[in-house]
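Asks: sequence-free structure coming up:
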């Protein structure tokens, strides 16, 4: 496998680095490093404005291969370069991730020309934000058991009714792509459609924040009560195919950005371990070395997958990636508190029961990472995908 950076890539790197240095200033510099997992509430106004700044600079949608949608063309290696440079300067956490990295590739693969022309340019400009309407109470990892339904009204539009949960950034989003059951009486993967639903429908769309262990509320419950949708992607009844295609896009170049963030978190834990003396414990030292080696392995695996070298295991590559980083991040979170000792479980000295508590970065890392092996597809689901689609093992009998 060849995945190196040539002269054109290094020129692109210099351009990206210069742009970031010139624009990540003032209010945007103040938002640097904010908005990651567990802290997506931080710097909201600045980060939304930063999306428009990125769009104006042409840095949104580098992986889109079609002209006319407002994004600059970039090769796969140049997309990796941008991801690395963005993470290197700890630029603000992206508000437009779901629209750029999930919706856009899905529309490019399954959408109509009209849908691409309507929805991609506002994402590329950083103007419209999206959220994902998949999980439901009782239909998380087992997504095929969802109950949200949609039916045609007298005007031929879809009317969506049901509840979604764990919906990231729903309180900020302009649109939501919703997997709903459009064929009455259908079961499991059949009779589903992928609908595009505007969120600004008072009385028909209600968003309720979910308070997490970290004390923040990045996730939400979303209730649809006859919400109107006019666009279905990939054709009526083909929602499962489109939804699974989207999940594969989720494990693309953005995983490299994630890993660079992991690297910074690991360095912070090592610095703490050195300062507290915990690094002199051979067990802790062994854990640090293992985490470092596993992170390098994850990077090589991601580059191998992006370079098209996954071979017969390509169908399971996204699941392998999810299994690797979910467990790794949880172990890092546990180590982050271990190296600090008992004081890691103590909050600020001035905290009172009637005030919201503030966590430091490593406490937030520990608490938020507890969910890493569940959200985005639980470990059990990922292993089932690998067993059935890669190893060819018999499918689990449905009850």
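Replies: Perfect, thanks for sending it. Since this is a predicted model, take the numbers as computed values, not measurements.
Asks: when you work out contacts or count neighbours from here on, use the C-alpha atoms and nothing else.
Replies: Fine.
Asks: so residue 195, which of the three states?
Replies: Following DSSP: H, G, I helix; E, B strand; the rest coil, we place residue 195 in the strand state.
Asks: next, count neighbours for it.
Replies: Look at residue 195: counted by other Cα atoms under 10 Å, it has 26 neighbours.
Asks: cool, residue 20 as well?
Replies: Residues near residue 20, counting by other Cα under 10 Å: 17.
Asks: over to residue 341?
Replies: Per other Cα under 10 Å, the neighbour tally for residue 341 reads 12.
Asks: repeat that for residue 349.
Replies: Residue 349 has 6 neighbours, counted by other Cα under 10 Å.
Asks: what of residue 303?
Replies: 23.
Asks: gap between it and residue 112?
Replies: Going from residue 303 to residue 112 by Cα to Cα, to the nearest Å gives 31 Å.
Asks: repeat that for residue 7.
Replies: 36 Å.
Asks: just residue 359 next, same as before
Replies: Counting by Cα to Cα, the gap from residue 359 to residue 112 is 45 Å.
Asks: output the contacting helices and strands for the longest strand along the chain.
Replies: Counting by DSSP state E, the longest strand found in the chain is strand 220-229. If you count contacts as 3 or more Cα pairs under 8 Å, 6 or more residues apart in numbering; DSSP states H and E, strand 220-229 packs onto strand 158-164, strand 192-198, strand 205-209.
Asks: pasting the second one now:
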């Protein structure tokens, strides 16, 4: 299997690298490195303007088909863009959920009217989106969703009641895609619908959840008689499970390979600190850092191999559950990196870098990485997917 890039892809890499180097050398230079995992609160307004600058320059939604306003890049070119974006230490964008998740979902499942209404605003970063999946009693088990929606008597609007939790970016988004139960008495994945809901209305209460890292990327969202237009259901009413699963497949797509470049930068930071404070002289620390470096290289090639199967027309599940495997691998690796980072810091890792709660970057890596095995599909769910759908083992007993 040839995992090398073609001359055309390398020429595209040079184009992306030049654009980012030139752009981040000027007025945007102070934004380098801001807004990463656990640091979503940093320079939010400035990063929003950066995201809109990317849109004006034609560098948002690069994988979307050209007829929907994208560049129509191949999977490999999308990987190149993600890698170069991470390598440039460009600021984290604020439009990920719209650009990477909802937009492609609307392209695949939405009506022409929905596409015309929402895709341009996503591409131009004029409207931001939150993800309304998890609930207090339905975290990784999306089929247990209890948030309900019903049509008004005249059939013009959905009325929504329920609670979502860990709702990414709801505190600054205008819209939320919500999985709700729209068929009374339905159970599990039956009777769910995928709704597009405006957040700025009576009946929606957004409450940020402060994280250990100091940010509030996630939120509780309470729906109490909130409404949305009847036509703002993606796919058929009651058939939202397939739409939701399609979106989750996108969540573990090409962007994760750019994430590997970010991991490499974090590993380099831990190594640099180990050299500075002498922890590198501990053979155990040195061996663990070497292991992480080797594993990171293997992880990248594993991700590329999974994409190669997709470009060859091979379904992810049929190809060995590449997306689930990759999620398990990088989540476990990142947690180990955080643990080694704290080992490098030693006793200093127990003290905040400043008052009242200023964290060292290595402390932030450790704290944020604790959630890696939960968000984006928990380890338990990924293992069930591999066991049941790929290996054909008996389904887990469910109460």
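Replies: Arrived safely, thanks for sending. All figures in this text were calculated on a predicted structure; none of them were measured in a lab.
Asks: fetch the TM-score of the aligned pair.
Replies: Aligned and superposed, the two chains score 0.95 in TM-score terms (TM-score structural alignment, normalised by the length of structure 1); 392 aligned residues with a Cα RMSD of 1.5 Å.
Asks: now the longest strand of structure 1 on structure 2. Mean distance?
Replies: Taken over the aligned residues, the distance from strand 220-229 of structure 1 to structure 2 averages 1.2 Å (mean Cα distance after the TM-score superposition for structure 1).
Asks: buried stuff in whichever helix or strand comes after that strand?
Replies: Where DSSP states H and E defines the elements, the next helix or strand beyond strand 220-229 of structure 1 is strand 231-233. Residues 231, 232, 233 are the ones in strand 231-233 of structure 1 that count as buried (16 or more other Cα atoms under 10 Å).
Asks: picking up where we left off before, out of the helices and strands packed on strand 220-229 of structure 1, which one sits most buried?
Replies: Among those, strand 192-198 has the highest mean neighbour count (mean count of other Cα atoms under 10 Å), at a mean of 25.
Asks: just the angle between that strand and strand 158-164, please?
Replies: Interaxial angle, strand 192-198 of structure 1 versus strand 158-164 (axes from the mean of the first three to the mean of the last three Cα atoms, to 10 degrees): 90 degrees.
Asks: mean deviation of strand 192-198 of structure 1 from structure 2?
Replies: Its aligned residues in structure 2 lie a mean 0.6 Å from strand 192-198 of structure 1 after superposition (mean Cα distance after the TM-score superposition for structure 1).
Asks: where exactly do the helices run in structure 1?
Replies: Applying DSSP state H to structure 1 gives helices spanning 7-23, 27-30, 44-57, 76-88, 97, 104-110, 113-124, 239-249, 254-276, 282-306, 317-338, 361-369, 379-385.
Asks: neighbours of residue 320 of structure 2, how many?
Replies: By the measure other Cα under 10 Å, the count of residues near residue 320 of structure 2 is 17.
Asks: and residue 356 of structure 2, by the same measure?
Replies: Neighbours of residue 356 of structure 2 under the rule other Cα under 10 Å: 7.
Asks: how close does the residue nearest to residue 56 of structure 2 when sequence neighbours are not counted sit to residue 69 of structure 2?
Replies: Spatial nearest neighbour of residue 56 of structure 2, chain neighbours left out: residue 124 (7.3 Å); criterion: Cα to Cα, 6 or more residues apart in numbering. Distance, residue 124 of structure 2 to residue 69 of structure 2, using Cα to Cα: 10 Å.
Asks: out of those two, which sits in the more crowded spot?
Replies: Per other Cα under 10 Å, whichever of residue 124 of structure 2 and residue 69 has more neighbours is residue 124, with 20 against 17.
Asks: please say which position in structure 1 that one maps to.
Replies: The equivalent of residue 124 of structure 2 in structure 1 is residue 125 (alignment by TM-score structural alignment).
Asks: show me the contacts for its match.
Replies: Contact analysis of residue 125 of structure 1 by Cα atoms under 8 Å, 6 or more residues apart in numbering lists 51, 52, 54, 55, 56, 58, 60, 70.
Asks: buried ones only from these, please, as a PyMOL command.
Replies: A single PyMOL command selects the buried members of these (16+ other Cα under 10 Å):
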select buried, resi 51+52+54+55+58+60+70
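Asks: indicate which one of the helices of structure 1 is closest to residue 178 of structure 1.
Replies: Distance to residue 178 of structure 1, taken as Cα to Cα, is lowest for helix 239-249 among these, at 9.3 Å.
Asks: what's the average distance of the closest one to structure 2?
Replies: Compared with structure 2 after fitting, helix 239-249 of structure 1 deviates on average by 0.8 Å (mean Cα distance after the TM-score superposition for structure 1).
Asks: next one: stretch 7-15 of structure 1
Replies: Mean for stretch 7-15 of structure 1 is 2.0 Å (mean Cα distance after the TM-score superposition for structure 1).
Asks: buried stuff in that stretch?
Replies: 9, 12, 13.
Asks: verify the stated contact: the last one with residue 83.
Replies: No. Counting by Cα atoms under 8 Å, no contact exists between residue 13 of structure 1 and residue 83, whose distance comes to 10.0 Å.
Asks: would you mind measuring from the residue nearest to the spatial centre of structure 2 to residue 287 of structure 2?
Replies: In structure 2, the centroid-proximal residue (Cα atoms, centre = their mean) is residue 251; its distance is 5.6 Å. Remark: distance between residue 251 of structure 2 and residue 287 of structure 2 (Cα to Cα) = 33 Å.
Asks: thanks a lot, see you next time.
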